[in-house]
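Q: structural data only, the sequence is not supplied:
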């Protein structure tokens, strides 16, 4: 087979949008050895990166496993990590990786081609339990072990998105012992990886502590420190209430945390700490309407809601200024981003006209009605970030001005999935991070998760399939531009703002930076604590 090396093309917006810091991510101080970093957050209910690769679990699980490749934040270039090189067939069906020969997992087992093959086979067996990881393995056939240091991953159809997946924590490489376990065993016992830290104690949803691997010598190419971590250990301090995280940092109970509230940033910086921020790639914080049996079955309603609220006004002063109003169905830092800013501009008069023409007349209390049915919809989610409700409250008031009623349906953590499965909701409140634009296919395509609950195939589904098979970058970006225009014009995704990471550290934390293009979390091996 003919092979060629491919690299992703990253939009220019990355240079401006990524790696912004209220405080610099590099302080130049000499690293000091020792100490345990206490990170305030939620201890995952499952310590397996293949099953819990989402934010905020990524912060807690990144230390334990490494990936085949890394990705340069500014250029999008793929860099060798566990794999020394990679090759992609001309039809993007076959991916060849040559591996380092000096890597071991924390249980002493050696990294080889069979271990990599076992990982991908294991993810396929996990199925829906590995919801993010499995998305990169569409049309996966098998992994062929060519030699101890060479593996070829075969797909039945082109899957250019897979390459990007190998640079994420979702497809981080775990030990054969972990790959052989059931989903439940992996969750309860925690994965074994080749990362710079090893789990010393794990109680699901309660306790997670790490110690450094003293023999670690294959660091992330994005890190300055390629050897053993400066820290002796890490502790994930289980704090679920985001409102108390800043106080815990300022009082010295923790050293770092993520998801900073805007009113806390100045307090942290005033105490000598830093707040690092970067815009996440993927699809924005958005509403995905249910078009089956709700008011969103009417295209005019989706289109009116799309332009019936002011995105900038909904977030200004409510969430941190590191968040930005959305411009498309993909965030500005995502591969293939194409602005749809004009189509997302605030146009209340046009929204009213759309609804008038569709037969929705203003009724009691200013809310429109049609055929005895109120123009009302709920937004259902179970996020525990308390600013979400504040943003939606502003959107609610704005939509009321055009005669649309929005009901906020915040459920206890973990309960939204069952409601979504039942179909008894009007709109999901969602956000997804990955530099790979195929994420839109994963959530919207009728051949994938079909969050829209569409009944029949449309041109959009063919476009979503075509972009996954387009090897040529220019051709693919053209298809992605058409997808974004279609999704916005049809109101199939109603974006509000681009999600951004925020990582707060105390004054004694040195060397912290947000260097990942593929998801949240710092390079822990570079971090040190001043005495």
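A: Yes, it's here. These numbers come from a predicted model, not from an experiment. Numbers count the residues shown, from 1 in each chain.
Q: alpha carbons only for contacts and neighbour counts from here, please
A: Will do.
Q: in which helix or strand would I find the nearest residue to residue 259 once chain neighbours are set aside?
A: Nearest non-adjacent residue to residue 259, counting by Cα to Cα, 6 or more residues apart in numbering: residue 502, 5.2 Å away. Using DSSP states H and E, residue 502 sits within strand 500-505.
Q: from residue 495, how far out is residue 437?
A: 15 Å (Cα to Cα, to the nearest Å).
Q: what's the burial count for the nearest residue to residue 224 once chain neighbours are set aside?
A: Nearest non-adjacent residue to residue 224, counting by Cα to Cα, 6+ apart: residue 526, 6.4 Å away. Residue 526 has 22 neighbours, counted by other Cα atoms under 10 Å.
Q: wait, doesn't residue 526 sit right on residue 509?
A: No. Counting by Cα atoms under 8 Å, residue 526 does not reach residue 509; the two are 10.4 Å apart.
Q: quick one: the strands in the stretch 301-450 of the chain?
A: 324-325, 361-362, 368-370, 373-374, 376-381, 405-410, 427-433 (DSSP state E, counting those that start in this stretch).
Q: compare those strands and give me the one nearest residue 57.
A: strand 427-433 (12.7 Å; Cα to Cα).
Q: who's in contact with the closest one?
A: Strand 427-433 has contacts (Cα atoms under 8 Å, 6 or more residues apart in numbering) with 280-290, 377-381, 420, 439, 499, 518-519.
Q: presented hereafter is structure B, for comparison with structure A:
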């Protein structure tokens, strides 16, 4: 029996949904080279965790739904969906004209296989425990209709269906890929480009999918991509990326450093685009499980010892937006009441440390207590270090030493070593930002006790209760209030987070490159589907 329907969200076929879209273009042989700041940890969309890898995911894979800047959902591989009155049953109607790159058909059985893959023990435990914690089962109703049952209502489930994690993978390649965890050319999607070559540390190359005819709602054109091929070169050094652009070695770069913005803006042959990311601000998360940050006074002192406005001006030369909350200011759930409530009071920082017993100083000027220096260690994973975050850490390091006698040690490690340090609890500061299109999805990963990336080790039953209630609520006003309580708890009441800046993405390009833009929901660079060369 079909469950009672609370709301029906039908969608016109994509050819009608993309209002004002350009007509199908005749494919031409055009290639583009794009320099990117970081290389992906994985090319498997189901294991996606890097904001910077979003554009790569959506070159090769398509999600079930799309999401607009206003938070509304639109069609993609699913053309319509209904949600039952009790919020437990989602019925998806799927396109019937889609094929994977390996020639196999996209259908309800394929979507079921993708959802079931997350339930494989050890495959992606954080997603299984957070984003899909409410998922019970998927049932094939007909070749192009799927019924999904949840264990409890989840306001974020549609957001999951529109995320890179819901990029659809050919069931054949899920079973046969040589390296499923990393992905690569043998992990097959339905997207506008086919992954042809990956050279670790150097580049990734895609060629156009000539059969592509199912872009998301809001796409600027229909049919195959304009570009016949695109190569992304991994150039982690900002000066090298900019030099490659100005010399014509590449036509597009992302991750434009503040030091080079003026140069690019003055060049009549180049364009620059910028967008703030949604999700969470880049913040320092304080590990409260052991000394010295098990003492709230020390956590507050660290924040007060930093003149963050001055630091951001110095590091980003006026291009960074200061953060006051764990939630970014672009999010509808941002709580502005936290603005100007903490930070930059050096006298208070020192008074707090004196009260916490850190009164003595060693020969280098660092505070000591019981023979131990006041030391805090940041652990950063190299693939996630971007936006001059290493330079930012050095500036904060200098300020907390000079202003309060805190020994802030910055360690940038490879992914495996960084994870081991976290597992060993061998850190006091963890820097992080999330590009989730709904900030609630990020908060569920970061804040609850035992959450997948709760690096603060902080536990508060009220906080967990508010987050659970927000996830179960379909009312935006109620969710906003609950998330505001959560923000005030971790930023103001317990000082377990030090928000730093709202991440932004920049794209610089040769003037003849058109169609560049940002994902409307996340603010990160969009895929190359609409990109073209010339008018």
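A: Everything's here; your move. Remember, predicted model here, so these are calculated numbers, not experimental data.
Q: which part of the second structure matches the strand holding residue 502 of the first structure?
A: Counting by TM-score structural alignment, strand 500-505 of the first structure falls onto residues 504-509 of the second structure.
Q: average offset of that stretch relative to the first structure?
A: Superposing on the first structure and averaging over aligned pairs (mean Cα distance after the TM-score superposition for the first structure), stretch 504-509 of the second structure comes out at 1.4 Å.
Q: how far off centre is that stretch?
A: Centroid separation for stretch 504-509 of the second structure versus its chain: 16 Å, with Cα atoms, centre = their mean, to the nearest Å.
Q: what residue of the second structure takes the place of residue 195 of the first structure?
A: That one, residue 195 of the first structure, aligns with residue 191 by TM-score structural alignment.
Q: tally of neighbours for its match?
A: Count around residue 191 of the second structure with other Cα under 10 Å applied: 32.
Q: you'd agree it is up against residue 212?
A: Yes. At 7.1 Å, residue 191 of the second structure counts as touching residue 212 under the criterion of Cα under 8 Å.
Q: circling back to that earlier point, now for the match of residue 195 of the first structure: which residues touch it?
A: Residue 191 of the second structure touches 58, 59, 60, 61, 62, 209, 212, counting by Cα under 8 Å, 6+ apart.
Q: how about the first one, what's its match in the first structure?
A: In the superposition onto the first structure, residue 58 of the second structure corresponds to residue 62 when matched by TM-score structural alignment.
Q: what number of residues lie near that match?
A: 25.
Q: did I read that right, it in a helix?
A: Yes. Under DSSP: H, G, I helix; E, B strand; the rest coil, residue 62 of the first structure sits within a helix.
Q: so it sits right up against residue 170, yeah?
A: No. Checked against Cα under 8 Å, the pair residue 62 of the first structure and residue 170 is beyond contact range at 9.7 Å.
Q: shared neighbours, those two?
A: residue 49.
Q: can you point out the buried residues in stretch 335-353 of the first structure?
A: 335-340, 343-348, 351-352 (16 or more other Cα atoms under 10 Å).
Q: which residues in the stretch 151-300 of the first structure form strands?
A: Counting by DSSP E, counting those that start in this stretch, the strands of the stretch 151-300 of the first structure are 197-203, 207-212, 233-238, 256-258, 274-279, 282-289.
Q: quick one: buried residues of the first one?
A: For strand 197-203 of the first structure, a neighbour-count test (16+ other Cα under 10 Å) marks 197, 198, 199, 202, 203 as buried.
Q: how is the nearest residue to residue 61 of the first structure once chain neighbours are set aside assigned, secondary-structure-wise?
A: Nearest residue to residue 61 of the first structure, sequence neighbours excluded (Cα to Cα, 6+ apart): residue 49, at 6.3 Å. Recorded secondary structure, residue 49 of the first structure: coil (three-state DSSP).
Q: what does residue 49 of the first structure correspond to in the second structure?
A: Per TM-score structural alignment, residue 49 of the first structure is aligned with residue 45.
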